[in-house]
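*Asks:* next come a sequence and a model predicted from it.
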Amino acid sequence: MEKSAKVHFILEKSKILYFYHYIRIGNLYILYSYIKIKSKR
């Protein structure tokens, strides 16, 4: 019982970390494309 709860906790933690990482990459990509568009003008 304790073991499965621990695994569940780790899965939840990694899900949050993955989500945070995905947001960070998304923000970097948006920033990069914004700079690219600005420098074209």
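*Replies:* Arrived safely, thanks for sending.

*Asks:* every contact and neighbour count from this point should use C-alpha atoms.
*Replies:* Fine.

*Asks:* now do Thr11 against Lys38, distance only.
*Replies:* Quick fix: residue 11 is Leu, not Thr. 40 Å (Cα to Cα, to the nearest Å).

*Asks:* among these two, which residue is more densely surrounded?
*Replies:* A count of neighbours by other Cα atoms under 10 Å puts Leu11 above the other of Leu11 and Lys38, at 12 against 9.

*Asks:* flag every buried residue along the helix or strand in which the more buried one is found.
*Replies:* Assessed by DSSP states H and E, Leu11 sits inside helix 2-40. For helix 2-40, a neighbour-count test (16 or more other Cα atoms under 10 Å) marks nothing as buried.

*Asks:* then this one, side by side with the first:
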Amino acid sequence: MYRRLLLNLLCMVFLQACLKPMSDPKAEKVDSQVQCGFG
């Protein structure tokens, strides 16, 4: 259970780091997620 929580936290931090440089609308944020390796 703790591992899963830690993994989610890591994923969120990684996502924020990926999306931070981009100040784009939500639609384009999905594209950046795919570029970061999600989806």
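*Replies:* Yep, that arrived. Owing to the predicted nature of the structure, the values given are computational and were not obtained by experimental measurement.

*Asks:* got a TM-score for the two of them?
*Replies:* Superposed pair, TM-score by TM-score structural alignment, normalised by the length of the second structure: 0.52. Supporting alignment: 24 aligned residues with a Cα RMSD of 1.4 Å.

*Asks:* just how off-centre is the helix holding Leu11 of the first structure within its chain?
*Replies:* When distances are taken as Cα atoms, centre = their mean, to the nearest Å, helix 2-40 of the first structure is centred 0 Å away from the chain's centroid.

*Asks:* stretch 14-29 of the second structure too?
*Replies:* With Cα atoms, centre = their mean, you get 8 Å for stretch 14-29 of the second structure.

*Asks:* also stretch 18-35 of the second structure?
*Replies:* 9 Å.

*Asks:* just stretch 33-41 of the first structure next, same as before
*Replies:* How far stretch 33-41 of the first structure lies from its chain's middle: 24 Å, per Cα atoms, centre = their mean.

*Asks:* now do the same for Leu5 of the second structure: its match in the first structure.
*Replies:* Counting by TM-score structural alignment, Leu5 of the second structure corresponds to Val7 in the first structure.

*Asks:* could you check how far its match is from Lys13 of the first structure?
*Replies:* Val7 of the first structure sits 10 Å away from Lys13 of the first structure, going by Cα to Cα.

*Asks:* ok, His31 of the first structure - contacts?
*Replies:* In this structure residue 31 of the first structure is Leu, not His. With contact set as Cα atoms under 8 Å, 6 or more residues apart in numbering, Leu31 of the first structure has no partners.

*Asks:* and if you look at the one 4 residues further on?
*Replies:* Applying Cα under 8 Å, 6+ apart, one finds that Ile35 of the first structure lies in contact with no residue.
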